[in-house]
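> Kindly return the folded structure for what I paste below:
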Amino acid sequence: MELARAAAVLMGSGITGVRPMGGGDLSEIMTVWLDDGRPVVVKNGPAPRIEADMLWALRAAGAPAPEVLAVDDTVLVLEWIDGTDPMRSAWTDLGRVLRTLHAADPTALAPSGHYGWARDFAFGNLTIGNGFRDDWALFWAEQRLLVHVPHVAPAIARRLESLARTIPDRLPARPTPALLHGDLWSGNVLAKDGRISALVDPACCIGHAEADFAMLTLFARPTSDFWEAYGPREPGSAERVTLYRLWPALVHLRLFGSAYHDMVTALLAEVKA
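Model (predicted):
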């Protein structure tokens, strides 16, 4: 109730009901009913203000995302959105939404020709280092792969170090900059009546559009309708997406433990690292 009360104070309202919500593996999340009868979504987390900035960026890019109603250093209050249908009911619309997001001009969010994000973020207690680089391949090697080396088993660390040396030959240095959602798994996509209601829980950065396919395809298999709605991909995309999957796999290994060891080693083998 402490989180709900803090949200009510931010909203200048009382509370008529509270219900915990699923999916909050790394933060507390709940539906709170205010005095006027409105339901709102309330969550905490390591960086509510940064998450709010990311949601604003998604909305400005034309992607559906919840409106930020209030935020401070510990609490984020969001518009409640109906999105109870399974994502598989809206693959076509997700392709359209993701194409819109990736096609938006991100120059207001990063220096021209640079990749990354202005501030570091986090999944729970795992820091996502950002900052800006003018070379996407080096950003990915240093900020998404090598950062894990001190925190994984020595055998995996050695393979990551070897792989990182080859990244400039595997990934483009200067792809067209795109705003990435950054954590696009099915739990962060709300759907209703065949449409995407909202993209939630972003971990945004400016980067190569294909990186958003990594998390999407790590645990799900988009249908042909999704790919057709998204549109043409660059040659070699499948190989690069496999490489991009290593980052969310490593994040899961560090957050949730040895259950993800085999996933990481399988991906390392697939990219011949």
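> When you work out contacts or count neighbours from here on, use the C-alpha atoms and nothing else.
OK.
> is it true that residue 72 touches residue 49?
Yes. In terms of Cα atoms under 8 Å, residue 72 counts as a neighbour of residue 49; the distance is 6.3 Å.
> so residue 150 touches residue 157, yeah?
Yes. Contact between residue 150 and residue 157 holds when scored by Cα under 8 Å: they sit 7.3 Å apart.
> What is the neighbour count of residue 23?
By other Cα atoms under 10 Å, 11 other residues sit near residue 23.
> and if you look at the one 3 residues further on?
Using other Cα under 10 Å as the criterion, residue 26 is surrounded by 15 other residues.
> show me what contacts it?
45, 123, 124 (Cα atoms under 8 Å, 6 or more residues apart in numbering).
> List the contacts of the spatially most central residue of the chain.
A centroid search over the chain (Cα atoms, centre = their mean) returns residue 183, at 2.0 Å, as the residue closest to the centre. Residues near residue 183 by Cα under 8 Å, 6+ apart: 201, 202, 203, 204, 212, 215, 216.
> Also this sequence, please, to line up against the first:
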Amino acid sequence: MSDQVPGQVRGRVERLLGVGVDGLHGLGSSHSWTLHRASLADGREVFVKAASESIQDGGAGGVFAAEAAGLRWLSEASDPGSGVGAPVPEVVAADEHMLVLPWLPSASPTPSSAERLGRELAALHTTARPAAYGAPWDGYIADLPLDNTQDDRGWPGWYAERRLEPFLRLGARHLPSADVRLVERVMADIERLAGPSEPPSRVHGDLWSGNVLWTDGRALLIDPAAHGGHRETDLAMMALFGTPHLERILAAYDEAAPLADGWRARVPLHQLHPLLVHVALFGASYRASLADAARAALG
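This next block holds a predicted model:
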């Protein structure tokens, strides 16, 4: 990061929030943005995600707009009657260069906070269901575009067309032809492999453990690729790279919103999309995991 970038970030935060910044601490970078903790003159502390210099003039706005839209949309699935809130932070502010969230102190995950997450995730998936798969905004996962074209005809075809096929094309240069054919076989047989029909759910869409922020007594979900999707997708993503107390999360979830028979066997099917994203982003190091998931999905 160049010496002038912290000053640029400070100035953008002040203009966006209309309040002075007393302190700004860099937290590193991720993909095409930098991360910061800011202390505001009004006493608040906030988390700031800012476009890096290389993309400030081209394309960052869609990433921040999608994330802000996704967090706000997920928050609409709170259930006041039961006292269960959507497990997402509020959006303090966002524009084409920046996203600002409250600063949330981290805590160690506990069995009770894991069980709460399971219940809140179940409520998120089953409250205020969207009418269609997809979303009314352009999507991103990391800084790769996601096709959120809405479709009410059913999840299997939408998943194959909007999530598997585009990322198979992106990642094909890193894959042997045999692995490409494996994923193509899954897409061809998607209707059989998808299991019982489910209505759309509001899903996080990128729910690996790094996007679960454990706070005091609760977990909140950050960095969504939110859309109307299949609720098993979020659970499969949590399993892909490991999440603390996962079995407690799943047990509490299944008690609150029972899952369809055979859902564990369908985990590899739902993991194919994030694995294809990783192939597209990071190359051949994810080839073996992708092929194993495709074979498992096919049974």
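> coming back round to it: what's the residue nearest to the centre of structure 1 aligned with over in structure 2?
By TM-score structural alignment, residue 183 of structure 1 lines up with residue 206 in structure 2.
> where does its match land in three-state SS?
Of the three states, residue 206 of structure 2 takes coil according to DSSP: H, G, I helix; E, B strand; the rest coil.
> Please report how far it lies from residue 10 of structure 2.
29 Å (Cα to Cα, to the nearest Å).
> Residue 175 of structure 2 too?
For residue 175 of structure 2 relative to residue 10 of structure 2 (Cα to Cα), the value is 43 Å.
> how many neighbours does residue 272 of structure 1 have?
Neighbours of residue 272 of structure 1 using other Cα under 10 Å come to 10.
> Over to residue 166 of structure 1?
Count around residue 166 of structure 1 with other Cα under 10 Å applied: 13.
> Counterpart of it over in structure 2?
Match for residue 166 of structure 1 (TM-score structural alignment): residue 189.
> Residue 214 of structure 1 too?
In structure 2, residue 214 of structure 1 lands on residue 236 (TM-score structural alignment).
> Check which helices and strands whichever strand or helix holds its match is in contact with.
Applying DSSP states H and E as the criterion places residue 236 of structure 2 in helix 231-240. Other helices and strands packing on helix 231-240 of structure 2, by 3 or more Cα pairs under 8 Å, 6 or more residues apart in numbering; DSSP states H and E, are strand 201-203, helix 246-256, helix 267-282.
> now residue 81 of structure 1: how far from residue 209 of structure 1?
For residue 81 of structure 1, the distance to residue 209 of structure 1 - Cα to Cα - is 26 Å.
> scratch that, residue 72 of structure 1
30 Å.
> likewise residue 2 of structure 1?
39 Å.
> before we move on, what about residue 224 of structure 1?
18 Å.
> Comparing the two, which shows the higher neighbour count?
Set residue 224 of structure 1 next to residue 209 and count neighbours by other Cα under 10 Å: residue 209 wins out with 22 against 12.
> which ones are touching that one?
Contacts of residue 209 of structure 1 by Cα under 8 Å, 6+ apart are 102, 176, 177, 178, 179, 180.
> residue boundaries of the strands in the stretch 51-200 of structure 1?
Applying DSSP state E, counting those that start in this stretch to the stretch 51-200 of structure 1 gives strands spanning 68-71, 76-79, 115-117, 121-123, 126-128, 131-133, 178-180, 189-192, 195-199.
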